[in-house]
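[1] after the sequence you'll find the predicted model.
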Amino acid sequence: MVLSPLMDENRRVRRNIRLGSLGAALENYDFVVYLYVATLIGAAFFPSGTDTLRLAQTLAIYAIGFLIRPVAGVLIARVADRVGRKRLFVINVMVMSAATLVTGLLPTYAQVGWPAPILLMIMRVAQGCAVGGELPAAAVFVSEHAHRGGVAKAGAFQQAMTFVGLLFGASAAFGSSLLATHLTPGTPSLAWRLPFIIGGVLGIVSVYLRRNLDESPAFQQQSRQPRRTQPRPVRDVLKNHGGAVLFGALVVSGLAVANIAYITFWPTYLQVSVHLSATEALAASLISVVGALVMMPFWGRVADRHGWRFVLLWAAGVTATGTVLLLAVLPGLPRGSSIALWIGLPAAVGAGAIISVVPGLVSSVFPAEVRQTGYSLSYNLVIAILGGLLTLAMVGLLSALGSGAPMYVGFLACVITVLAAALVSKIPLYLGRGVEQAASDTTGEVLAQEGKTP
């Protein structure tokens, strides 16, 4: 009888964390699907001009979603800090799901002319607005629901779900292409429409599931305190928590650099510099992604047990070791060697460790009343800048630095992570391990988290 309420509470915590992480999977799903079918979208919405011009126009519309994220994310975060995580959480997924579904149903240029690319751009703007609020919202939500000794593990699970979305998006795009080519050759548009329709339907299902989410205990505790008005929330967060914002941006920079070097740019690099076929590069990329995904919960448990500094140093060390291995082995591999499929796995596992710590750590450096706004500032500004520019810069770096360019960028992620490890003990924490260092005005929140510890 004593254990029953505790077991029920643990089930509720796990349910909230799992459902809260669904949006991260959907966001990455949409990210991958659009890139995998970009050439088909270009042919459907920009029929004139060269293949390169069509692809550039398609990716320009894709980039609009990144550019809108910082502004939308901060505005959505401010509302979440005032009215609650749950309400905005559900609305974000509704907007994202609707925009994804409608994208799969849009008329093409051949059907309606110039309004077609404009409608596509509007859908990307809507998705960018939703995603700008979704990922920070998901990170804060799962971190606040986690037990005090499980904040890092909860955040690592959310990041693992983003990689699940990546894998599912690649599979959906590949399967739809096969379906349109071999089973229904008379409907070529199905190859780009079906993945978006699937994503939209999955999003609608997640909205239904999220109806039963509980508001986070940290926000409930904070909402019972006298409200301090913040007419200029961004300015106030920068003024009162500027150090936390800069530290959060530093940690997110490590994520962005590691992710681009060894996850998102990796298949392109293998084709351009290692001369693998597109199929082989995809297989190598999937091996790396699965390896990083499987290890993420382990890194979260390590952080919960031994602290953020410990896991950051290990993440940097594993990534650096994998990077040295790549520099030593990859240039000498004979063309077509099967070792190239697996050689990126150690560095990808290290990159996954860097990526896995971000939700829990960045959520922990802000008090509840500004947590969503602070996280959104740290995350969206860095992703908007590095997410687009560094990917483009990698092409130029290959010309300037040669085939080792991704590895040099990987070393940069290690340096950033070591710097974060050196600074983390100087930053007050409001969730998870180390909350004793937090300011006294957050004692209620700390006690609320401790009260939920099994």
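    Yep, it's here.
[2] could you use CA atoms for every contact and neighbour count after this?
    OK.
[3] Ala421 against Trp308, yeah?
    Yes: at 7.3 Å, Ala421 counts as touching Trp308 under the criterion of Cα atoms under 8 Å.
[4] comparing those two, which residue is more hemmed in?
    Legend: neighbour count by other Cα atoms under 10 Å for Ala421 and Trp308, higher for Trp308 (23 against 20).
[5] Gly360 is in contact with that one, correct?
    No: contact criterion Cα under 8 Å: Trp308 and Gly360 do not qualify, at 9.5 Å.
[6] count the residues that sit near Leu178.
    14.
[7] check which helix or strand it maps to.
    Here Leu178 sits within helix 151-178, counting by DSSP states H and E.
[8] what's that helix packed up against?
    Contacts defined by 3 or more Cα pairs under 8 Å, 6 or more residues apart in numbering; DSSP states H and E place helix 151-178 against helix 3-36, helix 115-145, helix 190-210, helix 278-306, helix 345-356, helix 358-364.
[9] and the angle from it to helix 190-210?
    150 degrees (axes from the mean of the first three to the mean of the last three Cα atoms, to 10 degrees).
[10] what lies in contact with stretch 44-55?
    For stretch 44-55, the external contacting residues (Cα atoms under 8 Å, 6 or more residues apart in numbering) are Ala38, Thr39, Gly42, Ala43, Gln57, Thr58, Thr108, Tyr109, Ala110, Ala116, Pro117, Ser189.
[11] how about 6 Å then?
    Thr39, Gly42, Thr108, Tyr109, Pro117 (Cα atoms under 6 Å, 6 or more residues apart in numbering).
[12] and the residues you listed, which of them are in helices?
    Thr39, Gly42, Tyr109, Pro117 (DSSP state H).
[13] ok, second structure coming up, stack it against the first:
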Amino acid sequence: MESPTTAATVPVEAADPATLRRVITAASLGTLFEWYDFYLYGSLAVFFGGLFFPKGNETAQLLASLATFGAGFGVRPLGAIVFGHVGDLVGRKYSFLITMATMGLSTALIGLLPTYEQVGLWATFLLVLLRLLQGLALGGEYGGAATYVAEHVPDSKRGYYTSYIQTTATLGFFLSMGIIGTTRVLMGEEFFRSSGWRVPFLLSFILLAVSLYIRLKMSESPLFSRLKSSGKTSKNPLKESFANPLNRKYVLLALFGATAGQGVVWYTGQFYALTFLQSALKLDWKTAYILVSIALAIATPLFIFFGWLSDRIGRKRIMLAGCVLGALTYVPIFMAMKHFTNPQGLPAADPAQVNHFMMVVLLTVQMVYVCMVYGPIAAFLVELFPTRVRYTSMSLPYHLGNGWFGGFLPLIATAVTTSTWAQTTFGEGALYTGLIYPIVVCIITVIVGGLFIHETKDHKLETHIQT
């Protein structure tokens, strides 16, 4: 699964332990802050519809808000192409700095936007524009972080070390919920809804300064530096990644045999579960945030565990097992969530009837699936592609799987659940019809990945010099 061209390979020794710690800390902290920026909107999507979209139908407002959330995911593949090209052509560090500045500024500016009541559709337009800039930046971030760390670490521990990056998406989401929840409590619900919601976004100015300082102190990865000094970097990463039939084959296999399933499992467990609690089960936001936060805190170390385990038993079997478990158990899990939260379907869930312990258990089980599919994915993707086009080649399938298959999941699932078809066909069971989408995608991933992708854990990352 290496370069389709003939190549001489030059081994590159892994960095010393102190350097590895600095590399992982720098890449992970910067990425964590970017995920925090990106997920602020997602955490507030339930009531953002009333701030930036025409008033009237609450369901339409929610769907519009989720559509804007999904728009950021929709442009992530474009960001992957643009910044992946820059990263393979010029360098990983340079691309890092651009994505960080773009993300930080676009997020902070959301905190300064006027609302729909103040400027009408201009508010909607500006929100969507900034959300698209966020998506572009994030599209270039993850592939760079994963590639950068993977090109520093020993081959035998690549799953373990890159799994630290995998924690940043969940920690960023966790951080966004924590700051939003704290702000809402300290400022009061009424003030938060009117203007206090701006505070978490404006904090991005501070995070941007910290992140840029961290990124500026980073040096280029040793594999890319050696490739560049030899004059053998790709002259056209896009062409080599997608015009070459063999490399294009692996891009498609990575998408349909790994990242599509990983994306829907991730967003079912962390985002759709939160939306389901608040919108479908009518649980108050504070309780929903606390329950999801506890489950996140319990499960987050498992990202590192499954990354470590993938160095021993392989990436593929762990990731596909997570997809299989999701496909088999999502419906009973969500039915149990209703049973333990709002069994009678009341307009608002009765706090006295909520079984908090069982809800944490059910949410944590979903988080375990997330850790299984996401913990090993960075190591898996970097091992599929050669150094000269690694950033570009791995970024596109990752962001198609997560940005399109995963990012649009809350919108698709909510739209299906509230559709006339679901309501008339399934009655009360329509509540669970949104799960059809992640289950089908998981099944496709298991079939494609199981039949057509070979294990990658024993692949060596070396500098490939075309001959």
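    It's in. Quick caveat: nothing in here was measured; it's all calculated off a predicted structure.
[14] circling back to that earlier point, how much does the helix holding Leu178 of structure 1 stray from structure 2?
    For helix 151-178 of structure 1, the mean deviation from structure 2 after alignment is 1.3 Å (mean Cα distance after the TM-score superposition for structure 1).
[15] in structure 2, what stretch matches that helix?
    Under TM-score structural alignment, the alignment places helix 151-178 of structure 1 onto residues 158-185 of structure 2.
[16] cool, and stretch 287-306 of structure 1?
    Under TM-score structural alignment, the match for stretch 287-306 of structure 1 is residues 294-313.
[17] again, but for stretch 355-374 of structure 1
    Under the criterion TM-score structural alignment, stretch 355-374 of structure 1 matches residues 374-393.
[18] how far away from the center of its chain is that stretch?
    16 Å (Cα atoms, centre = their mean, to the nearest Å).
[19] which of the residues in stretch 358-371 of structure 2 are buried?
    359-371 (16 or more other Cα atoms under 10 Å).
[20] to clarify, my last question referred to stretch 88-105 of structure 1.
    88-90, 92-104.
[21] tell me roughly how far it lies from structure 2 on average.
    Averaged out, stretch 88-105 of structure 1 is 1.2 Å away (mean Cα distance after the TM-score superposition for structure 1).
[22] residues in structure 2 aligned with that stretch?
    Counting by TM-score structural alignment, stretch 88-105 of structure 1 sits on residues 95-112 of structure 2.
[23] again, but for stretch 126-140 of structure 1
    Under TM-score structural alignment, the match for stretch 126-140 of structure 1 is residues 133-147.
[24] the matching stretch against structure 1, how far on average?
    Mean for stretch 133-147 of structure 2 is 1.6 Å (mean Cα distance after the TM-score superposition for structure 1).
[25] quick one: contacts of that stretch?
    Contacts of stretch 133-147 of structure 2 (Cα under 6 Å, 6+ apart): 27, 72-73, 75-77, 79-80, 83, 92, 99, 102-103, 378, 391, 395.
[26] distance between it and the chain's centre?
    10 Å.
[27] got it, and stretch 236-253 of structure 1?
    In terms of Cα atoms, centre = their mean, the centre of stretch 236-253 of structure 1 is found 19 Å from the chain centre.
[28] with stretch 279-288 of structure 1 instead?
    20 Å.
[29] and stretch 96-108 of structure 1, by the same measure?
    21 Å.
[30] what's the answer for stretch 331-348 of structure 2, then?
    Its chain's average C-alpha position is 27 Å from that of stretch 331-348 of structure 2, according to Cα atoms, centre = their mean.
[31] buried sites along it?
    Result for stretch 331-348 of structure 2 [16+ other Cα under 10 Å]: buried residues Val331, Ile333, Phe334, Ala336, Met337, Lys338, His339, Phe340, Thr341, Asn342, Pro343.
[32] aligned to the second one, what sits in structure 1?
    Yep, that's Ile333 of structure 2 we're talking about. Using TM-score structural alignment, Ile333 of structure 2 sits opposite Leu326 in structure 1.
[33] now that match: how far from Ala160 of structure 1?
    24 Å (Cα to Cα, to the nearest Å).
[34] before we move on, what about Val102 of structure 1?
    With Cα to Cα as the criterion, Val102 of structure 1 and Ala160 of structure 1 are 27 Å apart.
[35] that older thread, check which residues of the helix holding Leu178 of structure 1 are buried.
    Within helix 151-178 of structure 1, the residues that count as buried by 16+ other Cα under 10 Å are 151-174, 176-177.
[36] out of the ones in helices among the contacts of stretch 44-55 of structure 1, flag the one nearest to Val251 of structure 1.
    When these are compared for distance to Val251 of structure 1 (Cα to Cα), Thr39 wins out at 33.7 Å.
[37] next up, the contacts around that closest one.
    Listed by Cα under 6 Å, 6+ apart, the contact set of Thr39 of structure 1 reads Leu55.
[38] now with 8 Å?
    By Cα under 8 Å, 6+ apart, the neighbours of Thr39 of structure 1 are Asp51, Arg54, Leu55, Thr58.
[39] quick one: neighbours of the third one, just the number.
    Residue crowding around Leu55 of structure 1 was assessed by other Cα under 10 Å; the count is 18.
[40] could you give the angle of the helix or strand encompassing it to helix 115-145?
    Per DSSP H and E: Leu55 of structure 1 is located in helix 51-83. Angle between the axes of helix 51-83 of structure 1 and helix 115-145 is 40 degrees (criterion: the same axes, to 10 degrees).
[41] helix 51-83 of structure 1 vs structure 2, average offset?
    So helix 51-83 of structure 1 averages 2.7 Å relative to structure 2 (mean Cα distance after the TM-score superposition for structure 1).
[42] check the offset of that helix from the chain's centre.
    Worked out by Cα atoms, centre = their mean, helix 51-83 of structure 1 lies 14 Å from the chain centre.
[43] so which elements touch the next helix or strand after it?
    Of the helices and strands lying after helix 51-83 of structure 1 in sequence (DSSP H and E), the nearest is helix 85-105. Judged by 3+ Cα pairs under 8 Å, 6+ apart, the packing partners of helix 85-105 of structure 1 are helix 51-83, helix 115-145, helix 190-210.
[44] which one of the contacts of Thr39 of structure 1 sits closest to Phe265 of structure 1?
    Checking the contacts of Thr39 of structure 1 against Phe265 of structure 1 with Cα to Cα, the nearest one is Leu55 at 17.1 Å.
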